[in-house]
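sequence isn't available, so here's the structure alone:
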C-alpha cells in the first residue's frame, strides 16, 4: 500500500521530460502540477533547460540532490527504459509513464514495456501506464494534478479509474459542469503493472473514497478478481463499485460447437464477472455520475418500496413508470400515513402514492408530506419531485428536505426540474450531499441501483453442498478419447462422464446392429429414443439422426436403418459407432446447463431454458467457475423464465434444488478436468419438486492441455 501512496500522495515529484515549450505534453503536465498548488516538492528534469516555468531544472534524476518518491516520465519508449534504471538507483518508489508507443503499437513497443515492467518489479517500484493520462489527487493536503488535463477537479469522496486517457478529459469536463468532486482520479493506460484490482484494493482502504467508478476496456485477471472484489463490495467495509464497460454490443461467439459456445462471448464473461463480484454496470457516463451521487450518501434502502412526493402529476407518472421498470414498487401507505397526509394537504391533493401536493405547494406542504411518508414502515425511501411554479420556493423546500433527510436512514433522492428557477435549492441539496437530478427517470434509475446494491449486501447465504465425485473414472473417460485423437465424446461417453459427478442420466446402450437395438429396447419399458453415435456428427438432429417415442420392436428396427442411412448421407466421411438406444425421459421442464472455456478467465457456466427454447429465447444466465450453492441459486432465479419453474397455471413447481446441486457439480467437473473445452447438457428435464432431474442429452468437446 505504501508504494501506491507514492503514486497518489508523494512528498516529491520529478517530471522527466518537462519541456519549456507550451503545448508539449511535458510542459503542460509540469505546469498543471505547479499551478494546481501541489503541496510537495516538484522537480523538472530536462538536460537542455536551466529551468522550466522558473523552476530550476536538472539534467537527470540522479542530479536531484534530494529524495524523489514519484517520477513521471514524458519521454520516448527507449529513453524511458534508461530513466527507469536511473529511478531504481535513485530509490524512487513509483513511476508513471505518460508517453505512448509501447504495446499498443506492436511487438517492439511491447518488448520495451515488458522490460520496463520487469525492472520496476525487480526494484520494488510500482508502475502506472504507460500510455496514460496521469494521476490526480485533489485533496487539500496534496493538490496534485499530475496529468495533461488542465482541469483540477474539486475534492470529493468518489474515485475514478480509467483505462482510457481520452475519456478522462471528458469525465473531468462532465464533473466540472455538475460541481462533482473526486477523491482520487487515475488513468492506467496499458496496465503494465498497476491494474484495476491493485487500485480497487488501495481505494477500498482509502478513508476519503466512498464510491469507486471504473471505465473498463478489458480485464486480465479472472477468478482472483471476482473473489477479491466480492470482498470489497460486500465485506466488513463495503465499497460500491460502478463500471462502464466499452464494447457492450460486440459479443461475438467464441465457438459454435455447442449452444453455450454459440451464445457466449466476451460480454457474457464480463457480465458474469460483474454479477459475481457485486459490481454494478452502467450504460453511460451520465448514468455513472447519477448513480455515484446516490451511493456517496452511504444510505441504501432495506427494500424496494418507494414513496413519490411531487407537485405535478406528469413528472409523478414518469417517475412511477421508471420506478417500476427499475425493479422497484410503489409503497402502499398505512392508514395512519394517509391520515397524516389528509390533515396537512388540501382536499384536491392525492393522498396515495405518488403523493401530489398540488402545484401551489409551499415548503411546509412538502415538508409535512415527506415527513409522513418517510416515517411509514412500509416505505424504504423517497423520490421528491419539484417543478417551478408560481408559489414554489425551491430554496426553502430544499432546506425542508435536508432537515428530514438528517433525521432518517432511508435514502431520499430529489428531482428539481428546471435550471434557473431551482438553482438555489439545488445548491443547498448538493452542499448537504443529497442526490439531485434534472429528470425524474434519472432519480428512479439511481434508486433502483441503490436497491440492487442493497440486495447484494443483504443476500442470504445457504450452507454449501457436500458433494462426492468419481474424478478418477471421469479422467479415464477423457483420456481414452484423447488417446484416440477424438476431440468429442460420444453421447454415451458424455453420459458416463456426468454420472461420475452425480447427474442422473437415462438408461442407454450403443447398438452396433439392428438386432442389438431391438434386444436392448425390449429390455426397457417402451417407448424409447434412438440417436446416431458418431464423433463427426455433433448436432444429431441436423443429420436426421434422432427418433423419439418408438413404441415397438418393429419401429426400433426400422429406425435403426433410417438413422444410419441419414447419417451417412449427411456426412459420408463420418465414423458410425452405432446407434444409442435410450429410455424415453419422464416429462419435465426443459433446461440447459453448459460450459465454454476462455483463456485467462477459465470456464464460463451457463444455465437457461433448454430444448429448442435456448436458441429461440436465449434466456440464459452466465457465471465464471468456481461457483457454490448461492451463486447457482442466483443463476437459476436470474432467468426471465424462472416463473415457469416455480409453477404457473396449475403446473407443478420444478425441483430447482437439484438444479442448484447440478450447477455446482458442473463447476467442479470442468475445474477438475481442464481438457473439457465445451459442454452442453440439453435438455435436462426437471421433474416436480422432490423428484430430481434427468439429463437427456450430453455433448462434450475436448482440447488437450499443454503440460498435462
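Cool, got the structure. Small disclaimer: the values here were computed from a predicted structure and weren't measured. Numbering: from 1, shown residues only.

contacts and neighbour counts: CA atoms only from here.
Will do.

give the buried residues for stretch 268-283.
Judged by neighbour count using 16 or more other C-alpha atoms under 10 Å, the buried positions of stretch 268-283 are 268-282.

likewise for stretch 469-480?
474, 478-479.

stretch 538-547 now?
Result for stretch 538-547 [16+ other C-alpha under 10 Å]: buried residues 538, 540, 543-547.

just the buried residues of stretch 268-283: which are in helices?
Judged by DSSP state H, the buried residues of stretch 268-283 include 268-277 as members of helices.

OK, contacts around the residue positioned nearest the centre of the chain?
Taking C-alpha atoms, centre = their mean, the centroid of the chain lies closest to residue 274, which sits 1.9 Å from it. Applying C-alpha atoms under 8 Å, 6 or more residues apart in numbering to residue 274 gives the contacts 226, 280-281.

just to revisit the earlier point, the ones in helices among the buried residues of stretch 268-283: which two are farthest apart?
268 and 277 (14.2 Å; C-alpha to C-alpha).

now the helix or strand where residue 562 lies: buried residues?
In the assignment (DSSP states H and E), residue 562 maps to helix 553-570. For helix 553-570, a neighbour-count test (16+ other C-alpha under 10 Å) marks 553, 556-557, 559-560, 563-564, 566-567 as buried.

any idea which of those is closest to residue 398?
Of those, the one sitting nearest to residue 398 (C-alpha to C-alpha) turns out to be residue 567, at 74.9 Å.

which secondary structure element is home to the residue nearest to that closest one when sequence neighbours are not counted?
In this structure, residue 567 finds its nearest non-sequential neighbour in residue 543, 5.6 Å apart by C-alpha to C-alpha, 6 or more residues apart in numbering. Using DSSP H and E, residue 543 sits in no helix or strand.

wait, residue 543 touches residue 564, no?
No: at 9.8 Å, residue 543 does not count as touching residue 564 under the criterion of C-alpha atoms under 8 Å.

hang on, residue 447 in a helix?
Yes: Residue 447 forms part of a helix when assessed by DSSP: H, G, I helix; E, B strand; the rest coil.

okay, now the one to match up with it:
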C-alpha cells in the first residue's frame, strides 16, 4: 500500500553510476583544476568562500580553505561530487579515475565536445558542457561562476546560459530573493532539465522554479518532469532565440503548447521572467478549482492608489494583458467612503488622493478581504505630505503589515512603490520584508497577470474532464495499405485522394470523390457522382493547387468538366513542366460552410503537434492557428478550439450560422490518433474542413510521409489501449481490466464513496472523507512512462478496483498500491490487478516492487505474503510493515 503520494519519476539513463543525491545534496566534493583554465580561479574562490557543510578537496592548484590532494586516488574519502575545470583532453581520464573511487556526479564548466560519450563510458553523470555550475545555499555549496553568492531562499533556477544566471542572481540580490538551487545544465549533455526537475519536484525547500530553455534533449522526459513539478509549485520558462531561429513563430507556439500541457507558465522575455519570479516566489492566489469539465473563473483584480493617474495606468495594463478588473458590489464600495476625501466616489481603481499615507494600506487590506477580489494592486507615488522620512516610512510599514495579514484567506497584495530618490529605499525595505514590490504600475499589473496565468495553466493541466470518451475504431489496415502503396510507388507525398482515404479510415467524414486519368474519365466520374462537382489536379509536386489553377469548382455538366480538365492540364504543364501529374480528382461539390484548417506537423524540439484555425486559401494570411500536442481527448480538443479566434465563428457571427463544435473536436481527436498510430506520418493537413450545424466534412487533404525507417516520438505518452484485457471473476461476472485514464475521474470518486471507511484509512494511512480535485487529477491523469494504474470496470463502467505502480526516481524499483471494493473481494480481482502490474513493471525494467502496510492490516499482509512479498517492520515507524518483492 502507498503510504503517501509518491512523485512520478521516470528512471533515466543519465549515466550508469549516477545518483541524484550525490549531485544535489553532496556531503563531500573535489575540485580538479588546471590553473590555466579561465574558470579555475572563480570556481576555486566561490567554493572556498561558500561555507560548504562538508569535506572539500582540491587537486591541481592551491586554494586556501580547500584540502589539497595529489590525485583522485590519494583522496582520503570518495567524494560525492567533482568539479572538473580541465582541458577537454583531460576530462575522460579524470572521470575514469573518479568512477574507480566511486564518484559519479560532476560539473564541467568548460568545453567538452564528447561529454555524453564520456559519461556513457565512465558512468559519471555531469552538468555541462559549459555549465554555469551549481549553487545550493542551504548546504553552503557555491560551485559556480557567479559574481555574487546567492542568498538562501525558495526559488530555483535551471539555466543553460551563464550570462542569464548572473543577471538573475544580480537582480535577486537587489530584490532580497533567495534560492534553493541554481543549476547550470549548460549543453544539457547528460544531466539536463528532466533530471533537475525530478529533483526539484521532491524538494520541500523549493517554492518556485525558473527555467531558461534552449534545447530540450528528451522531449518526453522533460514534459513529464515539468508536469510533475508544476503540480505542486509554480514553474516559469523563458526561451531565448525562439523567434530569431524561426521567424514564423511556429516553434515558439509549439513550445508554449507543450509548456501549457505541463502546467508551466511561459514568459516572453527577461523582464517578464523577473516580474514572474518576484510575484510567484512571494505570493499565491486563493485556491479556485475549476468545475468538472469547466474552466477556471477569471482572476479579478482590485486597484487602490494615492494617485488616480497611476490607477488608470495599472488598469490599462491589466485590460491590455487580458486581465479582469474586479466589479465591486455596492455594499463593498460603501465601506470605503470613510477613507476617501470629501466628495470622492469609490470605484476600481480606488483613489484615496495624495494625502492617503497609511490609509492606502488600510484600503488595500479591505480590498483584499472582499470575496469579489482575487488580487490587489496597491500603488503609491511620493506625496508632499510624506517628505519627512518618518511619514513615508510609516506608509511603507503599514503596507508591509497589510500585505502580511491573512495569507491564504485574503487576496494577495502586490505593491508598486513608484519613484527612486525617496521610494527606492522603501522598496528595498518592503522586499526585505517579503512583499512582491515593483517600481511601476505596469510591472505590478504584469505580476498580477502572471499570478492569474500560473493558476490558470496549472488548473488546466489538472482539469477533470467529463466521462465522455470518443470511441475510436479506425481501419488501420486500410491506412497501412494506402501508405504502403505510396511507398511502393516511390512517393512520400500522398495524393489528395489517398490522404482523404486515410481520414475516412479514421472516421472523419470526407466528400465523395473519384480518381480520373484524364478529361474523358473525369467527365464520366462527375456524371456518376452527380453535379455540381469540383475538379482538382493530383500531383505530389503541387502543394497549393489553387495557386496555379489546380482547382475548379461549380462544374455543372460533363462537358464543363471535360473542358475544365483539358484547360487545367495545359495550364499546369505550361507553368510547372517539372511537376508530375498523377491524374485528376473529381469530387461532389459540398454546400459552402465555415472553412477550417486542421494540421498535424512536427517540431524539432517537441515532436508532433496539432494546429487548428481558419481554413481556405487565405489560411496562412489569417494567422489564426492555435496549437497543442497529441494525444488529445475531447476536453483538450475543445480547449484547443477555444484558443483560436475562429472559435467565435463556430458559435455563430453575423452571416455565419453556428457550427457543430463537438464534431470539430471529434475531428481533432481523430487526427491526433493518426499521429499516435502512424509515427511514420510527417505531416497531415485538412484544408478546408467544412463545418456547419450538421457536422464536418473534409474537402481536401495533404499527407507527407517520413523517410523509410524514420518515426516521430510524441512528447506526451499516449493512452496504452493495447493493455486492455477482459477478466472473469470467480462469481461476480466479467470485468474489463485497463489502464486508468483522465475521464475516469468521476468513476474513481464514486468508487471512493463506496469504499468502507476502514479500507480508506488503511489505504491512505489516515481518515479521508473526500478525494479532492487535485488528488483525483493526480490519480487519474498519470504519465504512462512514469507509472501505471490498472482499473477493474464492470459492464456499467463503474470502477470496482484499482492497483497502481509508481517507478522510483532513478533505481529499478517501484512502489505499489491496491484497493478493491468489498463486493469484489475474494473474487481474484486484487491478485489479477497486481499480476498485471508485475507484468508491466518487468516490461519497463522494474526489478523490485515495494510498499508499506499498516501492521494492523492483517488482510493486506496476508494478501502480499500470498503474492510472494517478504515483510519486515519499518525501522522508522513501528506501526508500519515494509513489503518487498523481487521481479
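In hand now; what should we look at? From a predicted model like this one, the values you see are computed outputs, not experimental measurements.

TM-score of the superposed pair?
Aligned and superposed, the two chains score 0.90 in TM-score terms (TM-score structural alignment, normalised by the length of the first structure); 674 aligned residues with a C-alpha RMSD of 2.3 Å.

quick revisit: which of the buried residues of stretch 469-480 of the first structure sits closest to residue 513 of the first structure?
residue 478 (25.8 Å).

let me see the contact set for that closest one.
Neighbour list for residue 478 of the first structure: 489, 675, 702 [criterion: C-alpha under 8 Å, 6+ apart].

quick one: map residue 78 of the first structure onto the second structure.
Residue 78 of the first structure maps onto residue 89 of the second structure when the alignment is built from TM-score structural alignment.

I'd like to know which elements the one helix or strand that match maps to is packed against.
Taking DSSP H and E as the criterion, residue 89 of the second structure maps to helix 88-101. Applying 3 or more C-alpha pairs under 8 Å, 6 or more residues apart in numbering; DSSP states H and E, one finds that helix 88-101 of the second structure contacts helix 115-122.

with the first structure superposed, average distance for whichever helix or strand comes after the helix it packs on?
As assigned by DSSP H and E, the chain's next helix or strand after helix 115-122 of the second structure is strand 125-127. For strand 125-127 of the second structure, the mean deviation from the first structure after alignment is 2.0 Å (mean C-alpha distance after the TM-score superposition for the first structure).

just checking, what packs against the next helix or strand after strand 125-127 of the second structure?
Counting by DSSP H and E, the next helix or strand C-terminal to strand 125-127 of the second structure is strand 133-136. Packing partners of strand 133-136 of the second structure (3+ C-alpha pairs under 8 Å, 6+ apart): strand 141-144, strand 179-184.

distance from the chain centre to strand 133-136 of the second structure, please.
Here strand 133-136 of the second structure is found 25 Å from its chain centre; the criterion is C-alpha atoms, centre = their mean, to the nearest Å.

show me what it is in contact with.
24, 107-109, 127, 141-145, 150, 152, 179-185.

repeat that with 6 Å
Outside of strand 133-136 of the second structure, the residues within contact range by C-alpha atoms under 6 Å, 6 or more residues apart in numbering are 141-144, 180-184.

check the mean deviation of that strand from the first structure.
Aligned to the first structure and superposed, strand 133-136 of the second structure gives a mean residue distance of 1.0 Å (mean C-alpha distance after the TM-score superposition for the first structure).

can you get me a residue count around residue 422 of the first structure?
Residue 422 of the first structure: 19 surrounding residues under other C-alpha atoms under 10 Å.

list the residues that contact the corresponding residue of the first structure for residue 79 of the second structure.
Under the alignment (TM-score structural alignment), residue 79 of the second structure pairs with residue 68 in the first structure. Applying C-alpha under 6 Å, 6+ apart to residue 68 of the first structure gives the contacts 12, 92.

ok, residue 233 of the first structure next?
By C-alpha under 6 Å, 6+ apart, the neighbours of residue 233 of the first structure are 239-240, 278.

closest one of those to residue 362 of the first structure?
residue 240 (36.1 Å).

the closest one touches residue 209, doesn't it?
No: using C-alpha atoms under 6 Å as the test, residue 240 of the first structure is too far from residue 209 to be in contact (10.0 Å).

the two - which one has more neighbours?
A direct count of neighbours by other C-alpha under 10 Å for residue 240 of the first structure and residue 209 places residue 240 higher, at 23 against 20.

check contacts around that one.
211, 233.

which one in the second structure is aligned with it?
Using TM-score structural alignment, residue 240 of the first structure pairs with residue 234 in the second structure.

got it, and residue 273 of the first structure?
So residue 273 of the first structure corresponds to residue 258, using TM-score structural alignment.

three-state assignment of the residue nearest to residue 126 of the second structure when sequence neighbours are not counted?
Sequence neighbours aside, residue 106 is the residue nearest to residue 126 of the second structure in space, at 4.5 Å (criterion: C-alpha to C-alpha, 6+ apart). Here residue 106 of the second structure is recorded as strand under three-state DSSP.

just checking, residue 106 of the second structure touches residue 85?
No: using C-alpha under 6 Å, residue 106 of the second structure is not in contact with residue 85; the gap is 10.3 Å.

would you map the strands across the stretch 451-600 of the first structure?
With strands called from DSSP state E, counting those that start in this stretch, the stretch 451-600 of the first structure shows them at 488-489, 508-511, 528-533, 546-550, 578-583, 589-598.

point out the other helices and strands that the third one packs with.
When contacts are defined as 3 or more C-alpha pairs under 6 Å, 6 or more residues apart in numbering; DSSP states H and E, strand 528-533 of the first structure packs onto strand 546-550, strand 578-583.

highest average neighbour count across the ones you listed?
Highest mean neighbour count of those: strand 578-583, a mean of 24 (counted as mean count of other C-alpha atoms under 10 Å).

and that strand against the second structure, how far off on average?
For strand 578-583 of the first structure, the mean deviation from the second structure after alignment is 1.6 Å (mean C-alpha distance after the TM-score superposition for the first structure).

so that strand matches what in the second structure?
So strand 578-583 of the first structure sits over residues 583-588 in the second structure, by TM-score structural alignment.

excluding chain neighbours, give the residue nearest to residue 124 of the second structure in space.
Nearest non-adjacent residue to residue 124 of the second structure, counting by C-alpha to C-alpha, 6+ apart: residue 104, 4.1 Å away.

for residue 651 of the second structure, same thing?
residue 658 (4.8 Å).

the first structure: which residue goes with that neighbour?
Going residue by residue (TM-score structural alignment), residue 658 of the second structure aligns to residue 653.

burial of that match, as a residue count?
By the criterion of other C-alpha under 10 Å, residue 653 of the first structure has 18 neighbours.

am I right that it is in contact with residue 647?
Yes: counting by C-alpha under 6 Å, residue 653 of the first structure touches residue 647, with 4.2 Å between them.
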